[in-house]
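Colleague: show me the folded form of this:
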Amino acid sequence: MPLENNNLLVTNGWINGQEITAKRLFSVVDPATCREIAKISDLGAKHALAAIDAATDALGAWRTITRDERKRLILKWAALIEQNIQNLSEIVSLENGKPLREATGEINQCVALLRWFAQVSENLVGETLVAPNPSQRNYTIKQPIGVVACITPWNFPAAAVIVKAGAAIITGCTTVVKPSEETPLIALAFAQLSKQAGILDGVFNVLPCKDPVDVSQEFCRSEDVRMLSFTGSIPVGKELYAACSGTVKRLALELGGNAPFVVFDDAHIEDALDGAMGARFYNGGQICVGANRFLIQQSIYQEFAEKFAARVKTLKVGNGFDENTNIGPMINPSALKRLKSLVKTAVSKGAEVIIGGSQDKDRTLFFQPTVLTEMSPKMDAFHIEIFGPVACLYSFKNEAEALHLANATSAGLAAYVYSSNQERLARFSESLEAGVLGINSANIFANDLPFGGIKQSGLGREHGMQCLEEYVETKSICMGL
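Modeller: Next comes the predicted model:
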């Protein structure tokens, strides 16, 4: 895997500012070619304990340096990431498979996030309260929660690391990151750059491992780890939730979604189609806020389906390094198998494939962009997170049915609705059970906009000032004079 800056290709763990080797190795594979990119040190429970110790030892110094100094170091880290954007984007595209332009966008977002964290950290302040009597003063201060364990996913392997660890670090916390076994290289590259930026050893530790169970268990049982931030599936999130109960950790859980995409017959259909393409097919559909259930009003169902299929037909499947590629591969054989089974099951129960529907020319891990019509809420696809380039179209008669179908899920991460009726949009804005809503828009991310789910889609928020609040404790001080 040649890079212009080969120092960014770190294949060992990273603890206390140093590379850590292990006897066991595991392979990181390019999903576009199924070829090995690199062999990575496979760290385990003892390494997790060492990383937690390093983070604990570094906490005293990191939490007490001035905010201005932390800002300076974070901004230097951001500048180094920006200077190496080409190499870092290539790493993401190679290990994840996404188109290079999307990988570049992700790295740019990492830079923007770090700079935004540095900027708004100045607003993380306590309050001086009204004195209850002349001889007492009451006030609050904000203090870092402590060591934070971060477990990050493969679908946005760079941004997920920065939105968690970057936020924690700017507030004065230290971190131990366990990246996905599918995509550990970008987190390790960030570790190398954090050291170059001058961030103290032990503040940002990275534990690559093939089997996450042993490392995650150490995170959960450690009393030194005061917070765990996880992005991943609902079932795994529940397991971590239960495992952390013994130490009563703070948790930030960004779990799965099952987003409805509701289109009423008074919507501007071309705008809805624009939104649908991004909400379903960005990152190959491997996105937690992806539109899982397209709920289309009956009177425009056929028109929407035909126009949608025509647009989907233009998408090109291929290697992320081909500048014409829109859809990269699925991340691994299990993901491909799950999509094939989902489509097969839906068709067996009456769904119609109007475009796509199968593995792309039997080539490795590519799946054709697919549109399924005649879908029913009784089908499995209505209740699960699809996580691939498959769009499922359901119909509804009226507003009441649309709202019922949209909320008929245990997940509550994102939802989308298109209509020209402002009163209806106001009603849906209040009634849709999701943490993030796209109203006549599928652009639902901004650095200052809190992001997170309700119901079983998680706890806490990423982005926005609430993101930084996750990593601090508010201490109340009552001082007699």
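Colleague: can we go C-alpha only for contacts and neighbour counts from here?
Modeller: OK.
Colleague: contact partners for the closest residue to residue 209 other than its chain neighbours?
Modeller: Using Cα to Cα, 6 or more residues apart in numbering and skipping the chain neighbours, the partner closest in space to residue 209 is residue 42 (4.5 Å). Residues in contact with residue 42, defined by Cα atoms under 8 Å, 6 or more residues apart in numbering, are 12, 13, 22, 23, 24, 25, 26, 208, 209, 210.
Colleague: swap in residue 45?
Modeller: Residue 45 makes contact with 214, 215, 218 under the criterion Cα under 8 Å, 6+ apart.
Colleague: report the separation between the first one and residue 48.
Modeller: By that I understand residue 214. When distance is defined by Cα to Cα, to the nearest Å, residue 214 is 9 Å away from residue 48.
Colleague: so if I had to pick from the two, which one is more boxed in?
Modeller: residue 48 (26 against 14; other Cα atoms under 10 Å).
Colleague: one more sequence to fold, the one below, so I can look at both together:
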Amino acid sequence: MTTLTTEQAETATTTNATPTTDARTGSPRASVELRGHTIPTGLYLDGDWLPVESTFEVIDPATGGVIAEVADGTASDALAALAAADRAQDAWRHVAPRDRANLFHRAYAVLMSRADAIVETMTLESGKPLAEARGEFQLSTDFFLWYAEQVAHLHGTYAEGSRGGYRVVTTHQPVGPSLLITPWNFPLLMIARKAGAALGAGCTVVVKSAKETPLTCALFVEALHDAGFPPGVVNLVHTTRSADVSAAVMADARLRKVSFTGSTGVGSTLLKQAAPGIVNASMELGGDGPFVVLDDADVELAAQQAILCKFRNAGQACVAANRIIVHSAVAEEFTRRFVELTRELTVGDGFTAGVDVGPIISAKQRDGVAALVAALSEIDSELLTGGSPLGRDGYFFEPTVFKINDRDNEVCNQELFAPIATIYTVDSTTEAIRVANDTSYGLAAYVFTQDLSRAIAVSERLDSGMVGINRGIMADPAAAFGGVKSSGLGREGGHEAIYEFLEPKYLAITVDESKGLD
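Modeller: Model prediction:
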């Protein structure tokens, strides 16, 4: 049975009115004290933490209470940040690779020394359990370390011209000032992954945090500041006016790159805004994660991995299992075991030991989950467990499982982004592939089978940028993370990620080959 645990560990206190002193510059700055950790609450522009008159509240989704008030930036603030990034661009791109890498290593050390502050802040403002926050911290710092190690290993090519007499030399140059727009569901991972690649490539950045989780972003930027990143290289804007801020920056000719993680709808809008200025764009957008369990799968493994893939971060992940597609030969066994495991999950405050699933990020989002349950209940389906909000405080919802009998319904073709699992039954591998590909999305897919050849053959037929084989988690610093179709453009992670922020430059060099002869 799903249980709700709401025991709050240590009350957070808000002290925005009390200024603290910047360790590097000695100047005063606005901050908040949470669980014994001091977090800057201003905007970070051109190397300084700046307060602004307007602020907005940051909510703890486990209680619905206010934990901080953060500077609410405007379009003018964002343009000031872009101006700072533009001024710093030329000097930053010419910092020697080893010197830039050394800065990364110093920042990595600072991040590691502040693990508790970052992890606890992430749990406070996003609601995810401490164990998940620790996992995100580890993966984020792994990504950042990966980029530190790549900075000095960006290589070009050298070749003889096809008809002789000249040489073809290809090098790479930074794209230029970049706008990084991060989501709330992975507040540290997204900024570490984006900023790590951009800064490693020699690009200056303007980061726009998600209004739900600005504090984690602030701690990351503070670590870079304290490590010695030069003024203007990193800039951070919090705002509740995301559309206005993004539109203003996107329309400015100084911007040369945008990297966005979020919904396909917003990504499409940004691409339209990028078109007039031909702004380079990377987009990591929505997903419809087909989770395919074939007739020869290890059912216990598939059920356990489906739980992890579906209910991590309360289902609020673009790579979550969105449609669980099970072969009829194992459908009954898999469904029984998956429902059993779902009922064993504990829902509650992320600071409480033993909690598996935290709250939904906001009241609005929780109400959307309830509406989705209602919509799924109206089609040909069976509610197998869950289906209701939990508790009076906070934004909790039961882990929910539906068996869907009518998949030709509009509600079955949307990204769930919720602690709701939907199970579909198919009668063949061919049908499983067809159902999996029957979507406009193509981010992550999953295949469970004990036959390696079958796993590869099926994976190659799936229209997805990534496929997990017999595993429900696959993010890794060395892997190219990204999707196809409506799930986005470009890749984050692996060797490809840093080149997303570099433009190849071809140099044609005339060579008088007679000079090599006596």
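Colleague: mind checking the TM-score on these two?
Modeller: Between these two chains, after superposing, the TM-score reads 0.97 (TM-score structural alignment, normalised by the length of the first structure); 480 aligned residues with a Cα RMSD of 1.4 Å.
Colleague: circling back: so which of the contacts of residue 42 of the first structure sit within strands?
Modeller: 13, 25, 26 (DSSP state E).
Colleague: contacting residues for the residue nearest the centre of the first structure?
Modeller: Geometric centre of the first structure, nearest residue: residue 160, 5.0 Å, by Cα atoms, centre = their mean. Each residue near residue 160 of the first structure by Cα under 8 Å, 6+ apart is listed here: 152, 153, 231.
Colleague: tell me which element it is part of?
Modeller: Using DSSP states H and E, residue 160 of the first structure sits within helix 159-161.
Colleague: what stretch of the second structure does that helix fall on?
Modeller: Aligned using TM-score structural alignment, helix 159-161 of the first structure spans residues 189-191 in the second structure.
Colleague: how far apart are the matching stretch and its match in the first structure?
Modeller: Compared with the first structure after the fit, stretch 189-191 of the second structure shows a mean deviation of 0.4 Å (mean Cα distance after the TM-score superposition for the first structure).
Colleague: centre of the chain to that stretch, how far?
Modeller: Offset of stretch 189-191 of the second structure from its chain centre (Cα atoms, centre = their mean, to the nearest Å): 5 Å.
Colleague: cool, stretch 429-443 of the first structure as well?
Modeller: How far stretch 429-443 of the first structure lies from its chain's middle: 18 Å, per Cα atoms, centre = their mean.
Colleague: returning to what we had before: quick one: which of the contacts of residue 45 of the first structure is nearest to residue 66 of the first structure?
Modeller: Using Cα to Cα, residue 218 is the member of those that sits closest to residue 66 of the first structure, with 30.9 Å.
Colleague: so the closest one sits against residue 48, correct?
Modeller: Yes. Counting by Cα atoms under 8 Å, residue 218 of the first structure does reach residue 48; the two are 6.6 Å apart.
Colleague: any idea which element the spatially closest residue to residue 240 of the first structure that is not a sequence neighbour lies in?
Modeller: Spatially, and ignoring its direct neighbours in sequence, residue 240 of the first structure is nearest to residue 220 (7.1 Å; Cα to Cα, 6+ apart). Taking DSSP H and E as the criterion, residue 220 of the first structure maps to helix 212-221.
Colleague: okay, the angle between the next helix or strand after that helix and helix 212-221?
Modeller: For helix 212-221 of the first structure, the following helix or strand on the C-terminal side (DSSP H and E) is strand 225-231. If you take axes from the mean of the first three to the mean of the last three Cα atoms, to 10 degrees, strand 225-231 of the first structure sits at 140 degrees to helix 212-221.
Colleague: strand 225-231 of the first structure against the second structure, how far on average?
Modeller: When the second structure is superposed, strand 225-231 of the first structure averages 0.3 Å from its matched positions, counting by mean Cα distance after the TM-score superposition for the first structure.
Colleague: okay, and that strand goes to which residues in the second structure?
Modeller: Going by TM-score structural alignment, strand 225-231 of the first structure sits over residues 255-261 in the second structure.
Colleague: list the buried ones in the longest helix seen in the second structure?
Modeller: Using DSSP state H to define each element, the second structure has its longest helix at helix 130-150. Using 16 or more other Cα atoms under 10 Å as the test for burial, helix 130-150 of the second structure gives 130-134, 136-150.
Colleague: stretch 355-375 of the second structure too?
Modeller: Buried residues in stretch 355-375 of the second structure, counting neighbours by 16+ other Cα under 10 Å, are found at 355, 356, 357, 358, 359, 360, 361, 362, 366, 369, 372, 373.
Colleague: which of the residues you listed lies closest to residue 490 of the second structure?
Modeller: residue 361 (27.4 Å).
Colleague: surely that closest one is in a strand?
Modeller: No. Applying DSSP: H, G, I helix; E, B strand; the rest coil, one finds residue 361 of the second structure to be coil, outside a strand.
Colleague: okay but it is in contact with residue 394, surely?
Modeller: No. Residue 361 of the second structure lies out of contact with residue 394 (Cα under 8 Å); the separation is 9.2 Å.
Colleague: shared neighbours, the two?
Modeller: The contact sets of residue 361 of the second structure and residue 394 overlap at residue 61 (Cα under 8 Å, 6+ apart).
Colleague: list the contacts for residue 151 of the second structure?
Modeller: Contacts were defined as Cα under 8 Å, 6+ apart; by that measure residue 151 of the second structure touches 97, 98, 100, 101, 200, 201.
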